[in-house]
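> give me a model of this one.
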Amino acid sequence: MDATLDYIADFSAFLQASPSSYHAAAEVARRLDAAGFTRRDESENWTIDEAAGHYVVRDGAVIAWSQPTGAGPTTPFRILGAHTDSPGFKLKPKPTIGSHGWLQAGVEVYGGPLQNSWLDRELELAGRLVTRDGTERLVRTGPFLRIPQLAVHLDREVNNGLTLDRQRHLTPVFGVGDPSEADLVAHLAGLAGIRAADVAGYDILTADTNPPATFGLGDELFAAGRLDNLSSVYAGLHALIATSHPATGGSISVLAAFDHEELGSESRSGASGPFLDDILTRIGHGLGATGSNRLRAYAESWCLSADAGHAVHPNYPERHDPANQPILGGGPLLKINANQRYATDAHGAALWARTCAQANVDYQEFVSSNTVPCGSTIGPLTATRLGIRVVDVGVPLLSMHSARELCHVNDPQALAAATAAFFAPEV
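Next comes the predicted model:
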């Protein structure tokens, strides 16, 4: 249990350092630096040393890898794919607005947040500012915003059904006064230590500031924001570092933490973009891969598409498949869908069974009810782009896409243990 608590404590620190995808990528990079990995610049020529760890940051995404001694042009890859972004709200251009004596922030809905969960919480703004010369600065405000809900006295029917207009009802307040005399961008620039006049662009999102917490009987429940999907990013990071010194095994271990999954992954740093293919190609080139050697390496490669999944909800059991009802604390999920919304097939299921047995980890199968279609992941995108076999897995949650999600303390560490076994298989 001590190891579990240590894992959760460090995972909590990782979450608190990662209020945006850009902060998450920076925190991954910081931890990789501390573990002896070398950062690579995509614009430069690379010399890849044997048995060494390397990583590349592209905007809010990061790909890191460790190769075994003796890796060559046909050495396969073992990839843990995840994503750094989470649903919420993103700052619009001309963001300082307001009315009736209130200062408000103009925001746009990012992804598919569970909107009511963001009401009446102290939120922060976090992300990046880019100056006219292209310099990037990370910034975060700490508690700064709130989306106030209408009091029940002014809407007597609210408990019979809450309807939120995305434009009118989800605009947060951050003070009182005249909007013409306030400047939200200037406030952010001041926090970043730069002049407001030098800010030429920004990617700023909201995050809940309530810290992660364990609670319940025996403190076995864990609540935090952005479990979808920093639970998978951290598990992959933890496993990569644990298995890479010294690098062992017959494959190259890769952590691919993409951005923009919540929007469909169609960006230069998303799973539908070229990022992973770019990096794998450059790794292969550094190992002497030419022509069909690269395809031979891919033919023996595997990807774990790790993203959070649904545990059975005790108050809504009818929304779940009657025979497959994973529970919190039952281990990570093997996600299956007949229509390839998840990429798991029979060979992938067998690989996951071997991996979890090696790690001494229980796992659970997840499939949706036929009346409640599931979402999708980066898994089918990766399989389609690269032809690499993919298995969809993840930590079971309640309240997915809430400002604050819920899991069991054992499941995140179990996913990390299984990922470590996946990176360094015994057979």
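
> all contacts plus neighbour counts: C-alpha atoms, from now on.
Will do.

> count the neighbours of the closest residue in space to residue 364 that isn't next to it in sequence for me.
Nearest-residue entry for residue 364: residue 333, 4.8 Å, with adjacent residues in sequence omitted and distances by Cα to Cα, 6 or more residues apart in numbering. Using other Cα atoms under 10 Å, residue 333 has 28 other residues around it.

> here is a second sequence; please produce its structure as well for comparison:
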Amino acid sequence: MNAKEQVQDLLNFIDASPSPWHAVATLEQRLQQFDFVRLHEAEQWSLVPGGRYYVIRDGSSIIAFVAGSKPLSDTGFKILGAHTDSPGLRVKPNAIGLLDGVIRVGVEVYGGPILATFTDRDLSLAGRVSYKADDGAIASRLCRFDQPLLRLPNLAIHMNRNVNDEGLKLNKQLELPLLLTTFAEEQLPPAYFYQLLQQATAIDKERVLSWELQVYDTQKGVFWGPSEEFFADSQLDNLASCHAGLSALLDENSLNAEATSVCAFFDHEEIGSESHKGADGCFLPDVLERMSRAVGEDRDGYQRALARSFMISADMAHAYQPNFPNAYEPDHKVMINRGPVIKVNANQRYTSESLSEAMFMEWCRQAEVGWQQYSHRTDIACGSTIGPMLSARLGVRTVDIGNPMWAMHSARESAGVYDHIDLIKVLRCFFAG
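Got it, this is the predicted structure:
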């Protein structure tokens, strides 16, 4: 595929993945096209050199790997880590409220979204619904409303004269409920919502028990710019990194590498990763150790494999926006379409250090790709990602990197076409080298 086709594939991937559960389902479909076999944590594993496998935990975190042709204790693991979740709005358990003849959907803020960007957009719901199956067991099913279902209308400027000077400020309790419909007397609000769930999932509303639904923007991803050198979509942070990692793993050279290659994509990064399926949990250590035992390594062999391992933590980076120069460290401005970004922080908000930086630079040289280095302004609090926690848990040398983007945590984010292609090239060198 050429550059535009590869990025269109990314946009298709994101548009098919309006929630972490949908993202993992989309990843699973792509893995199965390349003959990856699903492993279940409650079952015994049997692996063969060159085998292709994946493990899913709770529907929204997934680890895919290709068993290398050489012993793990000799080569170690080559790990790419990213996350499947994005900040936004999640539906509350008692979803429906009625106020002055209008049915509203109550929502809770998930992570750190730019709330104002969710106003006046064509919003809908996606996630999963849990229900009682025919055999009496508790099951779950993906749920997605394709049509615009909800809206968060702005207040007219005649009633908020200072909005352009002071910015839009939304009270999270009172002003975030999303407008669904006007109330008809024959429709009791809770029953109406269960009826909607039944229409979206084909599950009898009497069997629906609970749900995890998030708000998503129904607008599709697009290219923009005079030469279509940029693209915009929701959830670029961090589905763009997941797509780049999977694309590199599915390259022919990666699929036939000597070392074992791993893509680990976690939910809950945006809220701290401390969960049974988050990066600060046991999911990746559990899978790596079981992989080691399944190919005949003992505990000592597993520890030797970790000592020879390397991890790339891929999460999007802050591109320089010239309208806001004071938000950036003046000597570390990273630009769109000038290559992947190595993220550095002295306080280990990012886990990069000189050796891991140098190794990533070498893979960039092999791929004939430029790179940039990012450091946050010292007087502004720095964010973090999954790199430090995974590196600490595993004892594995790690570098934090990501592609530059604008409007991180907006409902509509932007990035560069050539950066995405370049990151795939670098990750191919990482896995295959």
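
> about what we covered before: the residue nearest to residue 364 of the first structure and residue 311 touch, don't they?
No: Residue 333 of the first structure is not in contact with residue 311 according to Cα atoms under 8 Å; the separation is 9.0 Å.

> and after the longest helix seen in the first structure, which helix or strand comes next?
Ranked by residue count under DSSP state H, the longest helix found in the first structure is helix 227-243. For helix 227-243 of the first structure, the succeeding helix or strand toward the C-terminus, using DSSP states H and E, is strand 252-258.

> corresponding residues in the second structure for that next one?
When the second structure is aligned by TM-score structural alignment, the counterpart of strand 252-258 of the first structure is residues 260-266.

> so how far does that stretch sit from its counterpart in the first structure?
After superposition onto the first structure, stretch 260-266 of the second structure sits on average 0.4 Å from its aligned residues (mean Cα distance after the TM-score superposition for the first structure).

> helix, strand or coil: sort out the residue with the largest distance to the centre of the first structure for me.
Here the centre of the first structure is the reference, and by Cα atoms, centre = their mean the most remote residue is residue 153, at 39.0 Å. Following DSSP: H, G, I helix; E, B strand; the rest coil, we place residue 153 of the first structure in the helix state.

> please report the distance of the counterpart of it in the second structure from residue 115 of the second structure.
Using TM-score structural alignment, the partner of residue 153 of the first structure in the second structure is residue 158. Counting by Cα to Cα, to the nearest Å, the separation of residue 158 of the second structure from residue 115 of the second structure is 21 Å.

> map residue 301 of the first structure onto the second structure.
With TM-score structural alignment as the matching criterion, the partner of residue 301 of the first structure in the second structure is residue 309.

> okay, now its match: neighbour count?
Close neighbours of residue 309 of the second structure, defined as other Cα under 10 Å, add up to 23.

> isn't it right up against residue 74?
No: at 9.8 Å, residue 309 of the second structure does not count as touching residue 74 under the criterion of Cα under 8 Å.

> tell me where the stretch 1-150 of the first structure has helices.
In the stretch 1-150 of the first structure, the segments counted as helices under DSSP state H, counting those that start in this stretch are 2-16, 21-34.

> out of these, which is closest to residue 399 of the first structure?
Ranking the helices of the stretch 1-150 of the first structure by their distance to residue 399 of the first structure (criterion: Cα to Cα) puts helix 2-16 first, at 17.2 Å.

> quick check: buried residues in that closest one?
Counting neighbours by 16 or more other Cα atoms under 10 Å, one finds that the buried residues in helix 2-16 of the first structure are 5, 7-8, 11-12, 14-16.

> ok, stretch 104-116 of the second structure next?
When neighbours are counted by 16+ other Cα under 10 Å, the buried residues of stretch 104-116 of the second structure are found to be 104-107, 109-111, 113, 115-116.
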